[in-house]
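Undergrad: coordinates only, sequence not included:
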């Protein structure tokens, strides 16, 4: 485990150095440095893969039948976000 932590620290140092070199800033409250999974825009991403959040799936399943072009566009926008990256 020590070797893993050391490698992680090296990669993190390289990553943070790259951010500084290109002028990117990050909020300390929003940065997650070590996690088993993350929620990203309606998805849950982990080492096992990518899945949709159940709330997004339910929103698509409960969507009312579109009655005009605006409704269709709204549905397609929501459903389109469900595609795997």
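TA: Sure, I can see it. Computed from a prediction, not measured in an experiment: that's the story for all the values here.

Undergrad: CA atoms for contacts and neighbours, from now on please.
TA: OK.

Undergrad: going along the chain, name the strands of this structure.
TA: Along the chain, the stretches classed as strands by DSSP state E are 37-40, 43-46, 49-52.

Undergrad: name the helices or strands packed onto the last one?
TA: For strand 49-52, the helices and strands in contact under the criterion 3 or more Cα pairs under 8 Å, 6 or more residues apart in numbering; DSSP states H and E are strand 43-46.

Undergrad: next up, a structure to set beside the first:
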């Protein structure tokens, strides 16, 4: 994934999971830096990123770090989200 030089709020929201996950396979370092810079100056995007991180932290605490989705489920979810993004 690559984002524009001056990402919009919608662009950040479209890629919030990649940003929060810091998934190097899903988002390049330049795009991550641009989206993070946008979130640093945009209160609504910063709130969205903070909320997503908070939800993930709650899930980690409630479910424990040892609980993982089966590999087949992860493959299906990634495949479905990739397909959805291509049709948008």
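TA: Received the coordinates, thanks. Not measured: the values here are computed from a predicted model.

Undergrad: give me the TM-score for this pair.
TA: Overlay of the two chains. TM-score (TM-score structural alignment, normalised by the length of structure 1): 0.26; 38 aligned residues with a Cα RMSD of 3.7 Å.

Undergrad: about what we covered before: save the strands of structure 1 as TSV, and put in mean neighbour count and distance to residue 78 of structure 1 too.
TA: Converted to TSV, the strands of structure 1 look like this (neighbours: other Cα atoms under 10 Å; distance: least, Cα to Cα, whole Å):
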stretch	mean neighbour count	distance to residue 78 of structure 1
strand 37-40	12	15
strand 43-46	16	13
strand 49-52	14	12
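
Undergrad: as CSV, the ones you listed with distance to residue 17 of structure 1 would be great.
TA: Rendered in CSV, the data for the strands of structure 1 read as follows (distance: least, Cα to Cα, whole Å):
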stretch, distance to residue 17 of structure 1
strand 37-40, 23
strand 43-46, 25
strand 49-52, 28
